[in-house]
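In: below: sequence and its predicted model.
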Amino acid sequence: MDIASLAAAIGLHEDASALVREYDRLESGDYPAHKAFFLRDRAAMLASVRQRADYKPFFLYFFVKMAVDAYAEYRLREIPDEVYIETFSDIRIWTDVCKTISGECGIEESGWLQEHVRLALFRLGRLQFQPIALDRDLIAGDRKFAKGDLVLNVHIPAGESLDQQAALASFARARAFFRGVPSVFVCHSWLLYPGLGQVLDPGSNIMRFQRLFEIYEVDDASRQAEERIFGAPQDDPAAYDEHTGLQRRAKAYLAAGGKLGAGAGIFAEG
């Protein structure tokens, strides 16, 4: 695997691909030191890079290089190329987000992509999964889950509809992929906020996905829903765009005093 092959496989736009190639021409000699720093102390390395004026394009270059390096470990673990490409397609997604929000070609989500390059998170179809230990005791319905229990944390990448069959297929793939990890899924997302039922039709993909989970925590103060729906939170809902049906309904709901926060839920079979 090399930069050009990865960029083509994940659909990285040509301007982003060219930027990565130029950084590799200029900074490849320093890359081993950056990588060693990252492996030694990820938080310190990422904080250090953020002091650079060009941190966004540098992060794009760095995570592409780390993804290229990760391919050898994928092969060693006999993880299919399909999973590799699906997982690192997040680089393209977050490059697009950075371009939309800041107008700059690069990566802002450095803290998130560190999970991908250290093989702590994998995309399996529509959803991403990350083995974690519960940080608290949980009760969902008539089932109890203990602090320290190993579960699969679920993330929903942007860019595609949340088709119910695609989501269920991802859960099925996760059960097979993470052998030895219980089929217990947790998710913290604006998609699990109960108040969305005031905005969306009960038969919508989002509400159908939400009903898979037993909601155990609600965060009314979160602005994640507004960020995902409108791009950036505004103090006055009247400032929000109305380009989509969801935006129109969410804007009207917020203007009438409603809240859109986030929720945490657990989905366990058996």
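Out: Structure received.
In: switch to C-alpha atoms for all contacts and neighbour counts from now on
Out: OK.
In: for this structure, which segments count as strands?
Out: When secondary structure is read from DSSP state E, the chain shows strands at 122-124, 127-133, 138-140, 143-145, 150-155, 184-189, 214-219, 262-268.
In: ranking those strands by burial, who's on top?
Out: With neighbours defined as mean count of other Cα atoms under 10 Å, those peak in mean count at strand 122-124, which reaches a mean of 24.
In: re the thing from before, turn the strands of the chain into TSV, including distance to residue 174.
Out: Formatted as TSV, the strands of the chain follow (distance: least, Cα to Cα, whole Å):
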stretch	distance to residue 174
strand 122-124	7
strand 127-133	7
strand 138-140	21
strand 143-145	20
strand 150-155	9
strand 184-189	10
strand 214-219	19
strand 262-268	13
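In: nearest to residue 29, out of those?
Out: Shortest distance between residue 29 and those, using Cα to Cα, is found for strand 122-124: 29.3 Å.
In: counting by contacts, list what the closest one packs against.
Out: Counting contacts by 3 or more Cα pairs under 8 Å, 6 or more residues apart in numbering; DSSP states H and E, strand 122-124 packs against helix 81-102, strand 127-133, helix 164-177.
In: then this one, side by side with the first:
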Amino acid sequence: MPHPDADLTRARLLDAATDDGLDRLGIHAPDRPAVAGWLRAVADDPADLAVVARLRAEVLLPAIGAWDAHADGPGFDAALERHPLGAGVLPLCALAATGEDVLAHQAGHGLASEIGVRTLNDLGQQVMKHRHVYGEPGLHNQGWLRTVWSGDFLWLGRLQFEPRLSDLGIAGGPARRVLSVHIPQTGPLTPASVDAAFAAASATYSAHLPHLAPEAFICDSWLLDPLLTDLVPDTNLARFAERWTPWECGPGDWAAAYFVFDVNPPGRAAADPETLPTDNTLRRRLVEHWRAGGHVRVCQGVADTRP
């Protein structure tokens, strides 16, 4: 039986398959033929279309504007990770069919369309990441993109910002409104670009989403490991690490391997350093560190920069 929103979903998929639609989703040139083909094929397959319409209605739409509760809602079923057309095709199509709903939510808060479109561009980033890791276009980070699609998550300049509540590492402390900082893989992480992104986040949330105006910036990343100041001193990465005061750290070898080397060992196991390239300074220093028995940590911390 067709889903009640099947016709709307089909129209959205066909629109997303156009050049303008692919631009809106940030699909990179090497991935555009495959992604456009998937969108059109699913639009013309009644069974797949029904699944995509259901995912839009049950998984994505309820999460828009629900920044404090979207993690509690239904996510993408693991069975959707595989499809004859490619990895993660149906979640990708559901995300594409819901982009206009995300933009409408943001427009309702007076946010410029450029901000919304930039935020949706993370779909293209994740398709590219899948290609870098697995050698072909696809999607394996659909759960992450459900967070991006929550409507109150914004990509501003060099950084991305996710509204959250945090006790800032103080056990039993009050829950504070914060922005969790994410670092897309889009180029140098210069101090000036980070300063500008923090300033843009403070101004944008205060003006358009005042109920989410942050009391602090937090981050949960291997880029907060103080090791970086010794591993690659006097670099953008070291200066970024120095901005934060960590309150907790845990194992992070997998994260460094995934983001620096584009490898994803099963079960988030540590990568074998003997198999990793050493074609730039960061890669070489990490491989040397691992060969010597060292480890990288993922740290949670609060920024010294205050909103």
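Out: Yep, that arrived. This structure is a prediction, so every number in the text was calculated from the model and none was measured.
In: and the TM-score between these chains?
Out: After superposition, the two chains reach a TM-score (TM-score structural alignment, normalised by the length of the first structure) of 0.87; 264 aligned residues with a Cα RMSD of 2.5 Å.
In: what's the burial count for the aligned residue in the first structure for residue 135 of the second structure?
Out: Aligned by TM-score structural alignment, residue 135 of the second structure pairs with residue 103 of the first structure. Number of residues near residue 103 of the first structure (other Cα atoms under 10 Å) recorded here: 10.
In: again with residue 55 of the first structure
Out: By other Cα under 10 Å, the residues close to residue 55 of the first structure number 20.
In: what's the nearest residue to it if we skip its chain neighbours?
Out: For residue 55 of the first structure, ignoring the flanking residues on the chain, the nearest one in space by Cα to Cα, 6 or more residues apart in numbering is residue 49 at 5.8 Å.
In: alignment lookup: that neighbour to the second structure.
Out: Checking TM-score structural alignment: residue 49 of the first structure goes with residue 80.
In: how much space between its match and residue 87 of the second structure?
Out: Distance, residue 80 of the second structure to residue 87 of the second structure, by Cα to Cα, to the nearest Å: 8 Å.
In: which residues of the stretch 201-307 of the second structure fall in helices?
Out: Assigned by DSSP state H, counting those that start in this stretch, the stretch 201-307 of the second structure shows helices spanning 228-231, 236-241, 253-261, 281-291.
In: what residues in the first structure pair up with the longest one?
Out: Same thing as helix 281-291 of the second structure. Mapped onto the first structure using TM-score structural alignment, helix 281-291 of the second structure covers residues 245-255.
In: before we move on, what about stretch 104-112 of the second structure?
Out: Residue span in the first structure matched to stretch 104-112 of the second structure, by TM-score structural alignment: 72-80.
In: what lines up with residue 186 of the first structure in the second structure?
Out: Matched across to the second structure, residue 186 of the first structure falls on residue 218, judged by TM-score structural alignment.
In: return the residues in contact with the closest residue to its match other than its chain neighbours.
Out: Excluding the flanking residues, the one nearest residue 218 of the second structure by Cα to Cα, 6+ apart is residue 302, at 4.4 Å. Contact partners of residue 302 of the second structure, counting by Cα atoms under 8 Å, 6 or more residues apart in numbering, are 168, 216, 217, 218, 219, 244, 245, 246, 247.
In: out of the helices and strands packed on strand 122-124 of the first structure, deepest packed?
Out: Most buried among those, counting by mean count of other Cα under 10 Å: strand 127-133, with a mean of 20.
In: and the angle from that one to helix 164-177?
Out: Relative orientation of strand 127-133 of the first structure and helix 164-177, computed by axes from the mean of the first three to the mean of the last three Cα atoms, to 10 degrees: 40 degrees.
In: ok and strand 127-133 of the first structure relative to strand 184-189, angle-wise?
Out: Interaxial angle of strand 127-133 of the first structure relative to strand 184-189 (the same axes, to 10 degrees): 110 degrees.
In: what packs against strand 127-133 of the first structure?
Out: The contact analysis (3+ Cα pairs under 8 Å, 6+ apart) places strand 127-133 of the first structure against strand 122-124, strand 150-155, helix 164-177.
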